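Trainee: pasted the sequence and its predicted model underneath.
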Amino acid sequence: MKGKIADGEARERLIIWIRRRMDEFGITPDALAASIQHDLDNQPKYRDAKGNDWNGLGDMPDWLRAARNAGVDPDFFRIGQNSEPEPEPKLKRSSTQYVQADLFD
């Protein structure tokens, strides 16, 4: 296990690092909890293929504005809009039978 950090030690180091960053930027545990609660209360409503999302609050983000300006309806990016799978297209049955011809008789 030379050169590797045990899981418990890695966890402790990560906690120390996070606490230092919180102190550095003046983030309190209450502010962090409030931010998490805000995110839970305002789930994203739109998401693109790259993972950009928007909850519908505030100004429309650039990625969605650009898509709209390109003629794409913003509802195309709405999350949960198409929760039901589209039905399979019905194939027309033909009475034609295909047979492999033997070219080397």
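Mentor: It's in.
Trainee: switch to C-alpha atoms for all contacts and neighbour counts from now on
Mentor: Noted.
Trainee: quick one: the helices in this protein, in order.
Mentor: Assigned helices in the chain, in chain order: 7-25, 29-41, 62-69 (criterion: DSSP state H).
Trainee: and among the ones you listed, the most buried is which?
Mentor: Across these, the average number of neighbours (mean count of other CA atoms under 10 Å) peaks for helix 62-69, which reaches a mean of 14.
Trainee: just checking, what packs against that one?
Mentor: Judged by 3 or more CA pairs under 8 Å, 6 or more residues apart in numbering; DSSP states H and E, helix 62-69 has no packing partners among the helices and strands.
Trainee: let's bring in a second model and compare:
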Amino acid sequence: MKTRIADGEARDRLIIWIRRRMEEFGITIDALAASIEHDRRHPPLYRDARGNEWNGQGSMPGWLQAAKHAGVDPDFFRIEAKPIAQGGGAQEASGAPRQMDLFG
């Protein structure tokens, strides 16, 4: 039978792991804080079922390009709230189906 790690011990181990990865990749606290602030100012607009996200800035990522080339409308992956037509469900006012935000 496996022994559960106490919450405090698991947290301490996680902090050590994060600090080591930051050191390994040369990530500073300032760079981490700047990245978090950037993410807050530019939340994701698109998300797939695997958790890949895109905030609409820069080039369209490969996962979304592949879906588009396969005939899927990129708006299917849009997670931004839009008005819902009467009757509700996973369809926009335009009648196009879209992915529900399962991660928000």
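Mentor: Here it is on my side, so go on. Since this is a predicted model, take the numbers as computed values, not measurements.
Trainee: what's the nearest residue to the most centrally placed residue in structure 2 if we skip its chain neighbours?
Mentor: Note on structure 2: the residue nearest the mean C-alpha position is Glu53, at 4.3 Å, using CA atoms, centre = their mean. Leaving aside its chain neighbours, Glu53 of structure 2 sits nearest to Arg47 (4.5 Å; criterion: CA to CA, 6 or more residues apart in numbering).
Trainee: so for Asn82 of structure 1, which of the helices of structure 1 sits nearest?
Mentor: For Asn82 of structure 1, the closest of the helices of structure 1 is helix 62-69, at 18.3 Å, according to CA to CA.
Trainee: would you mind putting the helices of structure 1 into CSV with distance to Gln81 of structure 1 alongside?
Mentor: Output for these, formatted as CSV (distance: least, CA to CA, whole Å):
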stretch, distance to Gln81 of structure 1
helix 7-25, 37
helix 29-41, 19
helix 62-69, 16
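Trainee: still on that earlier bit, against Glu80 of structure 2, how distant is the residue nearest to the centre of structure 2?
Mentor: The gap separating Glu53 of structure 2 from Glu80 of structure 2 is 12 Å, by CA to CA, to the nearest Å.
Trainee: and for the two, which residues touch both?
Mentor: With contacts defined as CA atoms under 8 Å, 6 or more residues apart in numbering, the residues shared by Glu53 of structure 2 and Glu80 are Leu45, Tyr46.
Trainee: neighbouring contacts of stretch 41-54 of structure 1?
Mentor: For stretch 41-54 of structure 1, using CA under 8 Å, 6+ apart, the contacting residues are Asn55, Gly56, Met60, Pro61, Trp63, Pro74, Asp75, Phe77, Arg78, Ile79.
Trainee: what about Pro43 of structure 2, how many neighbours?
Mentor: 13 (other CA atoms under 10 Å).
Trainee: Asp48 of structure 1 too?
Mentor: Using other CA under 10 Å: Asp48 of structure 1 sits among 15 other residues.
Trainee: now swap in Trp54 of structure 1 and tell me
Mentor: Look at Trp54 of structure 1: counted by other CA under 10 Å, it has 22 neighbours.
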